[in-house]
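In: below is the sequence, then the predicted model.
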Amino acid sequence: MRAAALPDTREDLHVHESADRARPWQTVVWNDPVNLMSYVVHVFREYFGFSLDQATQLMMAVHNTGHAIVAEGAREQMELHTQAMHDYGLWATVRKAPQ
């Protein structure tokens, strides 16, 4: 009796892993009861180099919706951004970008 040949799933797994690795990571800044809105704008401008308008829009997203995505990219870079936000006293996390 011959054993049935199993389908080769290695290629499918490789494609899935490549797509997952290609998906960017995000630095998310969260609302907190401590920092003034003007300070958050200052941090966004100083650290990320955002314009006043862009920094203000992101700060308002943090204030109104509870969080804002301030950067996307490689995990290591997002971890550095998150640590920098912590150094400034802001609440921030790293997460995988949704598919």
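Out: Structure received.
In: when you work out contacts or count neighbours from here on, use the C-alpha atoms and nothing else.
Out: Will do.
In: and Q26, that's in a helix?
Out: No: secondary structure assignment places Q26 outside any helix; it is strand (DSSP: H, G, I helix; E, B strand; the rest coil).
In: list the contacts for the residue nearest in space to the middle of the chain?
Out: In the chain, the centroid-proximal residue (C-alpha atoms, centre = their mean) is Q26; its distance is 1.1 Å. Residues in contact with Q26 (C-alpha atoms under 8 Å, 6 or more residues apart in numbering) are I69, V70, A71, E72, G73, R75, M78, V94, R95, K96, A97.
In: hold the first one in mind and look at this next one:
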Amino acid sequence: MGVMAVPVEVPERTRQEEAIASRLWQTVVWNDPVNLMNYVVHVFRSYFGFPRAQAERLMLAVHHDGHAVVAEGAREQMELHAQAMHDYGLWATVREARP
């Protein structure tokens, strides 16, 4: 006796779910009193692959403005970036991108 395949109906995403999934999120690195500026540049270059000039510009934004947006994209990816920054000893959060 054979096994009969029964089609399973998968509900489509609602418009609200689609809107949430399509939102842009940001990984924000915050200033802290512990990490040296050279180390922050090293992390940005090593992890994100930024050229030296971009890594230094972002580090200076962290230092002078208190924070810098270092990545933007899907929420899950931004959460991975924030966790990686924590693993390097930097303070990072995820926020929804502003329109």
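Out: Everything's here; your move. Here the structure is a predicted model, which is why all the values come from computation and not from measurement.
In: TM between them?
Out: Comparing the two superposed chains by TM-score structural alignment, normalised by the length of structure 1, the resulting TM-score equals 0.81, with 86 aligned residues with a C-alpha RMSD of 1.4 Å.
In: ok, of the contacts of Q26 of structure 1, which come out buried?
Out: I69, V70, A71, E72, R75, M78, V94, R95, K96 (16 or more other C-alpha atoms under 10 Å).
In: secondary structure added to those, as CSV?
Out: Formatted as CSV, the entries for the buried ones among the contacts of Q26 of structure 1 read as follows, by three-state DSSP:
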residue, secondary structure
I69, strand
V70, strand
A71, strand
E72, strand
R75, helix
M78, helix
V94, strand
R95, strand
K96, strand
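In: got the buried residues for stretch 81-99 of structure 2?
Out: Within stretch 81-99 of structure 2, the residues that count as buried by 16+ other C-alpha under 10 Å are H81, A82, Q83, M85, L90, W91, A92, T93, V94.
In: so which of those residues are in strands?
Out: Using DSSP state E, the members of the buried residues of stretch 81-99 of structure 2 that fall within strands are W91, A92, T93, V94.
In: mind checking the SS state of the closest residue to the second one other than its chain neighbours?
Out: It stands for A92 of structure 2. The shortest distance from A92 of structure 2 to any non-neighbouring residue, by C-alpha to C-alpha, 6 or more residues apart in numbering, is to V29 (4.3 Å). When classified by three-state DSSP, V29 of structure 2 comes out as strand.
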